[in-house]
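# Give me a model of this one.
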Amino acid sequence: MPKGVYLRRAGRFAWLAFAGALLATPVYAQKRTATPQKAVQQQPAALTIPSDPDDAFVALREAARKNDADRAAAISATLVDYPIPSYVEYFRIKSQMFDSSGQPLIDTPDAEISAFLQRYQGEAIADRMRNDWLLVLGKKRDWANFDVQYPQFVLKDDTQVECYALLSRALKGQNVAADARAMLVDPRYYGDGCVDLISYMAQSQQIQRGDVAFQARQALEQNYTTLAGKIAAALPDARVDGDSLATVVKMARNDPSQAAAYMGTISGNLSRDEQGAAWGVIGQFAAKKLMPEAAGYYRRQMDLGGNQWLSDESQEWRVRAALRQGDWKQVRQSIESMRPELRAKDPAWTYWYARALKADGRGSDAQQQFQSIAGQFNFYGQLASEELGNRITIPTRTTVSDAEAMAMRSRAGFTRAKKFYDLNLRFEGNREWNWELRGMNDRDLLAAAEYARKIELLDRTVNTSDRTKAEHDFTQRFPMPYRDIMQRATDDVGLDMAWAYGLIRQESRFIMNARSSAGAHGLMQVMPATAKYVARKIGMTDFSPSMMGDPNINIMLGTNYMSMVLTDLDSSWTLASAGYNAGPGRPKAWRTSLSRPVEGAIFAETIPFTETRNYVKNVLSNATYYAALMSGRPQSLKDRLGMVAPSAVTTTSLP
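Have a look, this model is predicted:
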């Protein structure tokens, strides 16, 4: 630890107490020591190395993932001529930087790391190594090296590294509170670096008690109780706005009505801001449960103020609760009260704000808002365009030559990516592919997308073509592989082929061997139990799960299931898309809380599950473009969304 830097202002900010607390924390960087367990790992049986180089490389990657330094070293020694030497070296070194639980080690091979970064300067793997090293340097408090390396970190997509960067600045006497507040909005990504930053800012009085309590409460809202405790420890009495608000959060997660009743007994002990924050939390969890009382809880919050102590999620659900109730005034007020960066991040809030202005008779102001997003090729861009009187059409196609596409073959990043895809290592493949796309103009992006199509990487075709700004090729963005099979399958069950393709684009991005963590398989990501159910229903007596790798079988079973779900859910594409993702029983249950028919867009925006909410919007947006491509005629997303009516029926026979 560079002691002189760390203790420079010791008298003023009680450094010794803070440093002592950090050193006592079990997540502090540990010295690697020999253990009996380590000796067991070094036995010959544990170091069996696959004879095939590709298999050995995959085994090396797994050893690095587990931070098994001995096994990584042994395997890498056999891969001296492997075609991707940078990754062989990276996996070997990375396994020496962290222990088996993922915590940084003090005695990392800094000289080797530095040499690696120089050797592979400019490549994706160098940025990945620099990301890892910055985590180690931050945890070690080696700010001299950290401050040299951080400006060279290109992607800057690691929240914990950003926290260490702010901590380094703060230790030099800079006030970083505003930057920290703007960054610390999602506890999922905090890690130890962000806890250390919050603790230091509290110790040095750059932030106040309310800031710390808010950060701890955000963690509690997402059920990260251990993280919340670590953050709260920065407070003098290690409590989150007193135990009362912590109790409100925990209670609201299970029973918002009970939490609301509890507020009646403790509100006299809370400040006005604290009361507002509590009602915001209660409103959030009530809204997620689709309780009609949610909008009322949020109205109490807005009457009290304290908006600065609402998490982003609470602010978003405040809008959704008002949408469900049809309260356009509260929709407008909720969006106007949003954190500006949050409001600007998602076109949803621009669209719903415009709708609220329109409902208030402010048509000219609404049109300006619609126009600001109508050019975007996404769900809310499409809806905004329709509000301006347009139908959904396909932009003029820009084509590239075969020569332009095949010229991409010589790019080193794409060569490495293809090797990784051949090994089914999609994480590394995508990282190399996306790194190579940096700085490309539209025509280069279209050429890269076409190259991906030629080598049958349709997910890369879609994702690459999606990046263009002014020149477009929607045959790349919305490909239609296996069209003969799809045409036959959808005709057999009377299904809209545009919807089926829209669903596949969202489910698997046309990766035939795609598998989800839950076991869903293939193009249409059909779960094994669902596949068996559908096969039995259509009289397929010889079905076995291994058949799901066949596109004929995958598409046949997937489209049959889509048809079953659509029939079960009143032929609503909105409900059926939600049912395909979350199970048909859930959208049925979500309908029961409606007090009146609502637009499909409102139903989609207020789906409680984030994954399903985004899924429905993307599937129906995709389907609208597919329909325009197939028919050559303008389309309407609003018509496709339709209306969703209340229903008392919650049962279903479908899996």
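# can we go C-alpha only for contacts and neighbour counts from here?
OK.
# Going by neighbour count, list what's buried in stretch 632-643.
By 16 or more other Cα atoms under 10 Å, the buried positions in stretch 632-643 come out as Gln635, Ser636, Leu637, Lys638, Arg640, Leu641, Gly642, Met643.
# same deal with stretch 72-85?
For stretch 72-85, a neighbour-count test (16+ other Cα under 10 Å) marks Ala72, Ala73, Ala74, Ile75, Ser76, Thr78, Leu79 as buried.
# re the thing from before, which of the buried residues of stretch 632-643 sits closest to Ala144?
Within those, the smallest distance to Ala144 is 54.8 Å, found for Leu637 (Cα to Cα).
# my guess is that closest one contacts Leu383, does it?
Yes - Leu637 is in contact with Leu383 according to Cα atoms under 8 Å; the separation is 6.8 Å.
# quick revisit: the buried residues of stretch 72-85 in strands, which ones?
Counting by DSSP state E, none of the members of the buried residues of stretch 72-85 fall within strands.
# With distance to Glu341 added, can I get those residues in CSV?
Converted to CSV, the buried residues of stretch 72-85 look like this (distance: Cα to Cα, whole Å):
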residue, distance to Glu341
Ala72, 43
Ala73, 46
Ala74, 48
Ile75, 47
Ser76, 45
Thr78, 50
Leu79, 48
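# Tell me the one of these nearest Thr610?
Relative to Thr610, the closest of the buried residues of stretch 72-85 is Ala72; by Cα to Cα it sits at 38.1 Å.
# didn't the closest one look like it was pressed against Ala64?
Yes - between Ala72 and Ala64 there is a contact at 6.2 Å, judged by Cα under 8 Å.
# what touches both of these two?
Counting by Cα atoms under 8 Å, 6 or more residues apart in numbering, the residues touching both Ala72 and Ala64 are Phe91, Arg92, Ser95.
# one more to line up against the first:
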Amino acid sequence: MSLRTIIVVLFSLLFGFNSMMAYGKDSSIKKQREIYQKWLQNYTTLSDTEQLNQLVLLKDYPLYPYARYQYLKAHLATASINQVNQFVRQNPDFPLSSSLMQSYVELLTEKKDWQNISKLSIDNSLVTKCRYKYALFQQGKKTEAFKDVASLWLSDNDLPSACNDLFNAWDQSGAKSVNLILLRLELVLSKNNIKLARYLTNQLPSNYGTLKKNLLAVLDDPQNLTAFVKNMSVTPFSKNVVMLSFPRLANRNPELANTFIPTLVKRLKLTQEQEIKLQRSIALNYFNSSATKEQVAWRDHFISEHSDVGLLERRIRLALKDNQLDQVAYWINLLPKTHKQKDEWRYWQAVILEKDNQQADADKILQSLMEQRGFYAMYSAQKLKQTYHFNFEYPVIDKVTPKEELARLSSHYAKLPVIQRIEELRYFGKIPEAIAEWRYFLYKDNNPKQYAEIARYAYLRGWGEHSVQATIAGKLWDNWLERFPLVHQQHFDHFTKDKSIPLSFALAISRQESGLDPTVQSPSGAKGLMQLLPNTAKESAKKIALQNYHSSEQLYDPETNIQLGTYYLNYVYQLFDDNRVLAAAAYNAGPNRVNRWLQDTADGLEVIAFIESIPFTETRNYVKSVLVFDYIYQLILKNKPQTILNTKEVQHIYHKEKS
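This next block holds a predicted model:
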């Protein structure tokens, strides 16, 4: 046999062996997926023996912890301490381990099985801690049970009802002193939680009747502060009540509050710093349109005297809204040096220099801004008629192709159990679970992580919502590819092609709203990728005759969310004459507010002044972020944008005639 023949045979055998290995692996994962699919479909109907047999078959499958969790959750009433503890110990990086522990502790609490609760390896949740400590109390271990309970109780928020038994026992032991109640009252008042403050006040003992009566009166109506100060002796607590309640009085009746300050200073022996703090509350309430000339003069004198940064910045924005550039210059000059270096105020310093015919100095500031990132960096480039610098070629692993980079990253990350679980969860379309796994992986502990590698790995795998979260966790603000992936592009393409809104604008809104996470729900109830409120979604569905839309839960489906979200975005975009600045503001704060802001501006307001004078901090930052994201997405989509704002948006006069 010739050497050539031997080589060919050996190559064939090697290739065949590798093929069989690959086939065997593929066949194995396919078989495990089939078993897991059957488990999901019918495990609740199987006998205990059949369930255990199924679990044995899934032992080496990445999603085995989910199946095991489901089994234990279904058999929680008969599960042993060892089974639960073992599951938690064996799956420390599994998001549902804490959930199982919490459910088990709750069950044992209902059964009053105090001894077994104290044997558990509990998690750090407040509810579990409370139940664990109450179990110790029931076993007569009062010292151990009540240790650190005061720190748990001293919260400025409402506490879970699951802690009531522990706190009641602690209270009945005499450990909850009046001083602790007063201390928590101060914490609660600092958060303006009036309902909880009223509840705590009613917990004061009967010999504190005068304090209880007068404090409840202040909580009901801050104008009763006058009586409170008159009737109560001067103590650190009574001083704090006045300091914390005064802003409510200033908000309700600033004139009365202002006349009351000398009395408070004299009666309570307030420091100059405390007096200034009270006056600041008055100044804040003299920014409204109903303020008189005298009130405005008092406000401006106070701000110029005390150089409060928050008030100064608000005063600068008021001057911008009124198109008073000389006033802008005056108030910026009063800012502390460090705050003058904020991008927005450096930009306006350049505008002021330009107006004073100091173009070279103005351009120097703009050139410096252009070297940074963000809205003012990009708009400074536009002002200078230069292209903003951007870089999509940054390395994560040097001198390798994307294919080689993925291979190297996969060799390290693909074998991690969490990544294998995410892989399988995504295969079954369980995106919420995959996202929960990813977040747990990123934020679980403080161990150092190679966030740039993790983000790039997710990006190269096509896991856009994961790569975004990794860049946030790692503060990778310059990693544009991983920060701005193209997700659900087929839906965005389809639902924007017949609309006025640019594709990049729809993507930018989604990126700002949800970080491209389809599972997000805001505190106000907005849901999904484009963060639609249920009522907005319902109205939009009616307008486009989307007959298969029945529930706001459908907003977690990316296709449905994008269909309704792009419709509403297109509506506000057309409502404001294809202006992204106004459309973005309207999408965030509502069209009515935007119209009101336009009516309140001075004649001839230009675009940057309008953006910076938006009174809502959230909306102001939102608009700037969306414009930045739109510009980046245009680059990614290879639309070759020249500027962050288009000519129409720059030339538009931001003012609306009052009707």
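# re the thing from before, which one of the buried residues of stretch 72-85 of structure 1 sits closest to Leu197 of structure 1?
Distances from Leu197 of structure 1 to the buried residues of stretch 72-85 of structure 1, taken by Cα to Cα, are shortest for Ala72, at 33.2 Å.
# how close does that closest one get to Glu313 of structure 1?
Distance, Ala72 of structure 1 to Glu313 of structure 1, by Cα to Cα, to the nearest Å: 42 Å.
# Name the residues of whichever strand or helix holds Val296 of structure 2 that come out as buried.
Per DSSP states H and E, Val296 of structure 2 falls inside helix 293-306. Buried residues in helix 293-306 of structure 2, counted by 16+ other Cα under 10 Å: Gln295, Val296, Arg299, Asp300, Phe302, Ile303.
# and which of those is nearest to Pro485 of structure 2?
Ile303 (44.8 Å).
# Who are the contact partners of that closest one?
For Ile303 of structure 2, the contacting residues are Ala283, Leu311, Leu312, by Cα under 8 Å, 6+ apart.
# Which members of those are positioned in helices?
Those of the contacts of Ile303 of structure 2 mapping onto helices are Ala283, Leu311, Leu312, per DSSP state H.
# Tell me, how many residues neighbour the last one?
The one in question is Leu312 of structure 2. Applying other Cα atoms under 10 Å, we find 21 other residues in the vicinity of Leu312 of structure 2.
# and if you look at the second one?
Number of residues near Leu311 of structure 2 (other Cα under 10 Å) recorded here: 20.
# pretty sure it is touching Ile282, no?
No - contact criterion Cα under 8 Å: Leu311 of structure 2 and Ile282 do not qualify, at 11.3 Å.
# re the thing from before, including distance to Arg4 of structure 2, could the contacts of Ile303 of structure 2 go into CSV?
As requested, the contacts of Ile303 of structure 2 are exported to CSV (distance: Cα to Cα, whole Å):
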residue, distance to Arg4 of structure 2
Ala283, 92
Leu311, 85
Leu312, 85
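# quick check, nearest of those to Tyr440 of structure 2?
Leu311 (39.6 Å).
# Next, the contact list for the closest one, please.
Leu311 of structure 2 touches Leu284, Ile303, counting by Cα under 8 Å, 6+ apart.
# How much space separates it from Leu645 of structure 2?
29 Å.
# Leu507 of structure 2 too?
Here the criterion is Cα to Cα. By it, Leu507 of structure 2 lies 16 Å from Leu645 of structure 2.
# Count residues in the vicinity of Met21 of structure 2, would you?
When neighbours are counted by other Cα under 10 Å, Met21 of structure 2 comes out with 12.
# Also Asp132 of structure 1?
18.
# Likewise for the one 3 residues further on?
Other residues lying near Leu135 of structure 1 total 24 when counted by other Cα under 10 Å.
# Which helix or strand contains it?
helix 124-140.
# And the next helix or strand past that helix?
Counting by DSSP H and E, what follows helix 124-140 of structure 1 is helix 143-149.
# Which strands and helices lie in contact with the helix or strand that that next one is followed by?
Downstream of helix 143-149 of structure 1, the next assigned helix or strand under DSSP H and E is helix 159-171. Judged by 3 or more Cα pairs under 8 Å, 6 or more residues apart in numbering; DSSP states H and E, helix 159-171 of structure 1 is in contact with helix 124-140, helix 143-149, helix 177-183, helix 191-203.
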